[in-house]
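Q: Have a look; sequence and predicted model below, questions after that.
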Amino acid sequence: MKQIARITILYSLFAAIATIANLGTQVIVIWIYQGPFAVEISILIGTLTGLPIKYVLEKRHIFEFKSDNLMHDSKLFLLYSFMGVFTTALFWIVEYGFHWAFGTDFMRYLGGAIGLTLGYIIKYRLDKRFVFVNRSQDTVEYS
């Protein structure tokens, strides 16, 4: 039970760090650029900022996974990213839906936080099952 609590707390912390990086990047992009497709560009760049942060933290501290070499790690990151395509789509749809429905930055960022949270819950299960499959024996199953 302690291991499950540890994983839950760390995963939540890492999700919060990645969310802050993602949404913070979006704020900066919107501050710098307000032209055509500014919202879409900010969402994309925010996603590209949060993704590697979350990958490194989860790989090391949640799944305790050690890559064999740089090539293996690169392939693993690509698989991790591919598993995130659907959860990223969910995040984008929720954030953009809030933007469209409410028309304010605050509500768009709230939608982004909600979309990221939902996506992260689903992503954990995908990563556990398909990405980090050769993890340490010490990692406890979390269903």
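A: Right, received. Where do you want to start? Numbering: from 1, shown residues only.
Q: Going by C-alpha atoms from here, please, whenever you check contacts or count neighbours.
A: OK.
Q: Name the residues of stretch 96-116 that are buried.
A: 96-99, 107-116 (16 or more other CA atoms under 10 Å).
Q: Can you get me the start-to-end distance on that stretch?
A: Terminal residues of stretch 96-116 lie 12 Å apart, using CA to CA, to the nearest Å.
Q: Just say helix, strand or coil for the spatially most distant residue from the centre of the chain.
A: The centre of the chain is farthest from one residue, G35, which by CA atoms, centre = their mean lies 26.3 Å away. Here G35 is coil, with the state taken from DSSP: H, G, I helix; E, B strand; the rest coil.
Q: so what's it up against?
A: With contact set as CA atoms under 8 Å, 6 or more residues apart in numbering, G35 has no partners.
Q: And it, how close does it get to F77?
A: On the measure of CA to CA, G35 and F77 end up 32 Å apart.
Q: And I43, by the same measure?
A: 20 Å.
Q: between those two, who's got more neighbours?
A: Using other CA atoms under 10 Å as the criterion, I43 and F77 rank with I43 on top: 25 against 18.
Q: Can you give me the neighbour number for I32?
A: 10.
Q: again, but for R6
A: Neighbours of R6 (other CA under 10 Å): 13.
Q: okay, pairing it with this:
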Amino acid sequence: MSLGTLVLRYGFFAVLATLANLGTQRLVLLGGDEARLFLPALAIGTLVGLVVKYLLDKRWIFFDPAAGLGAHGRKFSLYTLMGVATTAIFWGTETLFWWIGGTHAARETGAVLGLAVGYVVKYNLDKQYVFRQLE
């Protein structure tokens, strides 16, 4: 795959996962007290975005042929582990914008910025540690 195709595909998948994440957060935040629901919304949205991004990356970015529950379990565990640092970038940026701006628009701006930086870092970690045997 050419570098241009990789960047476009990875970027498109990042956008899809971001929309899944933020859409889930909005659904959770509709449940009432936004201050009380902020952390659950962040966590549930992150999980949904993580699963969406893993499935897309595994198949269309890294072309990983491994199948079965055991293979997916190992890969998803490593994929999730690589996402810990990048999630800290995302959550920190989103939370900072939420505190400063106090609006959904500010929170989501911070989320998009944090996710964009985090996804660049995550691609490199995934390539080196999760899907490296495919090179």
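A: Yep, that arrived. Since this is a predicted model, take the numbers as computed values, not measurements.
Q: what's the TM-score for these two chains?
A: Between these two chains, after superposing, the TM-score reads 0.95 (TM-score structural alignment, normalised by the length of structure 2); 135 aligned residues with a CA RMSD of 1.3 Å.
Q: picking up where we left off before, among the buried residues of stretch 96-116 of structure 1, which one lies nearest to Y55 of structure 1?
A: Among these, L116 lies closest to Y55 of structure 1 (CA to CA), at 14.4 Å.
Q: May I ask which two of the buried residues of stretch 96-116 of structure 1 are separated the most?
A: H99 and L116 (14.7 Å).
Q: mind listing the helices for structure 1?
A: With DSSP state H applied, structure 1 shows helices at 2-32, 38-57, 70-102, 105-126, listed in chain order.
Q: could those helices go into TSV alongside distance to F63 of structure 1?
A: Converted to TSV, the helices of structure 1 look like this (distance: least, CA to CA, whole Å):
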stretch	distance to F63 of structure 1
helix 2-32	9
helix 38-57	9
helix 70-102	12
helix 105-126	10
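Q: Can you say which of the ones you listed is nearest to F132 of structure 1?
A: helix 70-102 (8.1 Å).
Q: Mean deviation, that closest one versus structure 2?
A: With mean CA distance after the TM-score superposition for structure 1, helix 70-102 of structure 1 departs from structure 2 by a mean of 0.6 Å once superposed.
Q: So which elements touch that helix?
A: helix 38-57, helix 105-126 (3 or more CA pairs under 8 Å, 6 or more residues apart in numbering; DSSP states H and E).
Q: angle of it against helix 38-57?
A: 140 degrees (axes from the mean of the first three to the mean of the last three CA atoms, to 10 degrees).
Q: ok so, going back, so which of the helices of structure 1 gets nearest N134 of structure 1?
A: Smallest distance to N134 of structure 1 across the helices of structure 1 (CA to CA): 11.4 Å, for helix 70-102.
Q: Tell me what angle that closest one forms with helix 105-126.
A: Computed by the same axes, to 10 degrees, the angle between helix 70-102 of structure 1 and helix 105-126 is 140 degrees.
Q: Where in structure 2 does helix 70-102 of structure 1 fall?
A: The alignment of helix 70-102 of structure 1 onto structure 2 (TM-score structural alignment) spans residues 69-101.
Q: For that stretch, what is the distance to the chain centroid?
A: Centre-to-centre, stretch 69-101 of structure 2 and its host chain are 6 Å apart (CA atoms, centre = their mean, to the nearest Å).
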